[in-house]
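Trainee: here you go, sequence then predicted model.
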Amino acid sequence: MAAGSLAEFAEHVLRVDELFHDGADDSEAAVVPRRALRDRINPLEHFSDGEFLSRYRFTKDTVRELLKCLPMEESVSNRGHPLPPMLQLAVALRFYGSGTFQVVTGDLINVSQPTVCRAVERISTLIAAHLFPRTVKFPATAAEFQADTTAFYRLGRFPGVTGCIDCTHIRIKSPGGQLGEVFRNRKGYFSINVQMPTHQIPQRAGIRRPTSKPETVWRGLLEFGSAAFHA
């Protein structure tokens, strides 16, 4: 083979090699890593009764009954590996009960943070729309107030008592604006003070107020109770 032909052949090989490596680089750049799917844990099957109660603040039977009260249906398709209603409820209850980060809540049953976010939003909306009006209320009539007063008196000889109250702080981001500081509590962070009056019967009525002044809380409570009584 002539020297010219060898040189041309060598040059051709180098060009082919360059094209091959350039194509390989493009292929590598175009590869999208596939999401690893992990087996989801059903907490009702995975945890004992005591373990479940300590993590979710409800018994397994209570959670099953709660699910029946919410209009949720299984997805008709498996596209995107949707979270079953029971696991959505478990995720939301865990988030409510622990107050931890959504990613930590998701790690408990092997789901992502966006999945936790969607589940909490959906369950919260369903509870507010369907469960709240049925179970959370003040006595609406004088007769109901009298029934509560009688029940408390029978319970511990407490005269004139219609309910007990407790409060907790729900941490929030600063709402900003001129009223932002109204939501700063005595410990220095922003929160909503949630009061929970509890009757002798298992019904509750929650009131949410800014937290900087206790008199704001009590004024709101009295206004709410008066409105309920005269409704």
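Mentor: Arrived safely.
Trainee: going forward, measure contacts and count neighbours with C-alpha atoms only.
Mentor: OK.
Trainee: excluding chain neighbours, give the residue nearest to residue 209 in space.
Mentor: residue 193 (5.4 Å; Cα to Cα, 6 or more residues apart in numbering).
Trainee: counting contacts, what elements does the host helix or strand of that neighbour pack onto?
Mentor: Secondary structure assignment for residue 193, by DSSP states H and E: strand 191-198. Applying 3 or more Cα pairs under 8 Å, 6 or more residues apart in numbering; DSSP states H and E, we find strand 191-198 packed against strand 164-171, strand 207-210.
Trainee: which outside residues touch that strand?
Mentor: 163-173, 183-185, 204-211, 217 (Cα atoms under 8 Å, 6 or more residues apart in numbering).
Trainee: make TSV from the helices and strands packed on strand 191-198 and add mean neighbour count and distance to residue 7 to it.
Mentor: Below are those laid out as TSV (neighbours: other Cα atoms under 10 Å; distance: least, Cα to Cα, whole Å):
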stretch	mean neighbour count	distance to residue 7
strand 164-171	13	76
strand 207-210	18	84
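Trainee: next up, a structure to set beside the first:
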Amino acid sequence: MEGQTESLISLCRETVEIGRDLIQGFAGLSANWSQFSATWSEFSMNFSNWSSVQTQTARETLEAIHEETIATNALRRALMAAHGAAPQGVVSARSETASTQLACIRRLWFRKEVITELCHLLHTDLEAESDTRTLLSVPVKVTEVLNFYTTRSIQAPVRNICNILQFVVYCCIRQVTDALYSQQIDYIKFSMSMQTQDEHSCGFARIASFPTVQGAIDCTHVALQTPPHNGEVFHNCKGYHSLNVQLVCDHRQMILAVNAHYPDSSHDSFILLESSVPPLLQPLHAGHGWLLSDKGYSLAIWLMTPLCNPTTLAEQRYTHSHTATTTIIEQTIRVLKQRFPCLDRSGGIFQYYPDRMSMFIIVCCMVNSLDIMRGQPLPPRMAAAPQEDKDDEDEDEKHQPQRKQPDTVAAARAACQRRIAHQFQ
């Protein structure tokens, strides 16, 4: 009996010791958890403060730019009212404004007025997410994405404006690109009103006296990452994967239509017939207007292509005028790729798949058109850009056969000959 009592007492002592150890362990765990909670709270507070500082800095910068613009206009009006008598301090204000303008062009290749307009344009779409996902303001997002479009690198150097994390930049790229893409119809449009037709005709006629031209059309390669599916249809004869992008421009190099949804294996004529352009021009076949293209397209009543062997004086004049006028689309493509190196293979292949790459192309065309609509002249470097490489040469032997034109070949040739004989004698 005594032995059982002693065993029970010993077991109780061991149980007490184990309980004491458990209590001490729980106390230590509680202390560690409290320390972890305090550290995490401090980290969250520091991150929020950092984000607020970055956002406030960008907002103040953009507001200062806007205020400088208003102040400069007010000073200009005051000078005009004073018959040229410049008050004190005007020279320094103009100097500061010019310095800000130069910084915007050098960093983003856009003037501050265009950047400010983009911020106002996207404010409604981007403001709702500015405090939930990236904690960045609309001006910061817009400048970051413009810097992304206009750099030859992929994403890492984009952070050099505000030292923002790369993941945050990635979120900004998606948000701003989606917002701009949804408004493309307001800036990329092929209007066929009588006033617009007259403007296009007069503008193209001033280039080389080619009458009633409504636009110039051509296709260009835009390299992309190898798609995970059906990659062979995107592989071109130059040895890389690309989209075959169709562009139509006017005499001001403004892009009127863009089709960036077809792989390189699609023929230029096929892309044209599948686009929204033919229905706009087919009603004009009576002679009110047409497009000009290179030999990569099939002749149609509303599409004038170069002659292979001009013999008569009228045909030679036609060929000279046609060649001089169609250079406008080549210049447009060259300027577009100079302004947005992300579309140019020389800076490295953009690591995006076709769907997202198509959106980038359309958005770049839209922003470029906005800049031209606001009457902003091209920076000197783009105005004198060197000729691009041979990637965009005509490929008459494309993989996909051309689809027959709705107009018969004979009718198109007859119409072309009549125009040449009537208008180029």
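Mentor: The structure has been received and is ready for your questions. This one's a predicted model, so the numbers in the text were calculated from it and none came from an experiment.
Trainee: please state their TM-score.
Mentor: Once superposed, chain against chain, the TM-score is 0.70 (TM-score structural alignment, normalised by the length of structure 1); 213 aligned residues with a Cα RMSD of 3.9 Å.
Trainee: structure 2: helices as residue ranges?
Mentor: All helices of structure 2, identified by DSSP state H, fall at 2-81, 90-108, 112-127, 138-149, 166-181, 194-208, 268-274, 278-281, 313-339, 354-373, 380-383, 409-423.
Trainee: what angle do the fourth one and helix 2-81 make?
Mentor: Computed with axes from the mean of the first three to the mean of the last three Cα atoms, to 10 degrees, the direction of helix 138-149 of structure 2 lies at 90 degrees from that of helix 2-81.
Trainee: what range in structure 1 matches helix 138-149 of structure 2?
Mentor: Alignment of helix 138-149 of structure 2 against structure 1: residues 85-96, by TM-score structural alignment.
Trainee: how close does the matching stretch sit to structure 2?
Mentor: Mean deviation of stretch 85-96 of structure 1 relative to structure 2 after superposition (mean Cα distance after the TM-score superposition for structure 1): 1.1 Å.
Trainee: list of residues touching that stretch?
Mentor: 42-43, 55-57, 64, 67, 72-74, 101-102, 105-106, 116, 119-120, 123-124.
Trainee: ok, whatever residue of structure 1 lines up with residue 278 of structure 2 to residue 56 of structure 1 distance?
Mentor: With TM-score structural alignment as the criterion, residue 278 of structure 2 lines up with residue 226 in structure 1. Between residue 226 of structure 1 and residue 56 of structure 1 the computed distance is 35 Å (Cα to Cα, to the nearest Å).
Trainee: more neighbours: the two, which one.
Mentor: residue 56 (20 against 11; other Cα atoms under 10 Å).
Trainee: map the more buried one onto structure 2.
Mentor: In structure 2, residue 56 of structure 1 lines up with residue 108, judged by TM-score structural alignment.
Trainee: that match contacts residue 158, correct?
Mentor: No: shown here, residue 108 of structure 2 and residue 158 do not form a contact pair, counting by Cα atoms under 8 Å, at 11.1 Å.
Trainee: now stretch 176-192 of structure 1, how far from the chain's geometric center?
Mentor: 23 Å (Cα atoms, centre = their mean, to the nearest Å).
Trainee: same thing with stretch 11-20 of structure 1?
Mentor: Relative to its chain's centre, stretch 11-20 of structure 1 lies at 58 Å (Cα atoms, centre = their mean).
Trainee: please apply the same query to stretch 205-214 of structure 2.
Mentor: For stretch 205-214 of structure 2, the distance from its own C-alpha centre to the chain's C-alpha centre is 29 Å (Cα atoms, centre = their mean).
Trainee: quick one: contacts of that stretch?
Mentor: With Cα under 8 Å, 6+ apart, stretch 205-214 of structure 2 has contacts from 197-198, 200-202, 204, 250, 287-292, 318, 321-322, 324-325, 423.
Trainee: try it again at 10 Å.
Mentor: 190-192, 196-204, 248-251, 281, 287-292, 302-304, 317-318, 320-328, 419, 423-424 (Cα atoms under 10 Å, 6 or more residues apart in numbering).
Trainee: ok, stretch 216-226 of structure 1 next?
Mentor: Here stretch 216-226 of structure 1 has contacts from 138-140, 167, 193-197, 205-211, 215, 227-228, 231, using Cα under 10 Å, 6+ apart.
Trainee: recalculate using a threshold of 7 Å.
Mentor: By Cα atoms under 7 Å, 6 or more residues apart in numbering, the residues outside stretch 216-226 of structure 1 that reach it are 207, 209.
Trainee: would you mind checking the contacts of stretch 205-214 of structure 2 for buried ones?
Mentor: Neighbour-count burial (16 or more other Cα atoms under 10 Å) applied to these gives 190, 197-204, 248-251, 281, 288-292, 302-304, 317-318, 321-323, 325-326, 328, 419, 424.
Trainee: nearest to the spatial middle of structure 2, which residue is it?
Mentor: residue 364 (1.9 Å; Cα atoms, centre = their mean).
Trainee: how about that one, what's its match in structure 1?
Mentor: In structure 1, residue 364 of structure 2 lands on no residue (TM-score structural alignment).
Trainee: which residues does residue 364 of structure 2 contact?
Mentor: Applying Cα under 7 Å, 6+ apart, no residues contact residue 364 of structure 2.
Trainee: quick revisit: in JSON lines: the helices and strands packed on strand 191-198 of structure 1, plus distance to residue 6 of structure 1.
Mentor: Formatted as JSON lines, those follow (distance: least, Cα to Cα, whole Å):
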{"stretch": "strand 164-171", "distance to residue 6 of structure 1": "78"}
{"stretch": "strand 207-210", "distance to residue 6 of structure 1": "86"}
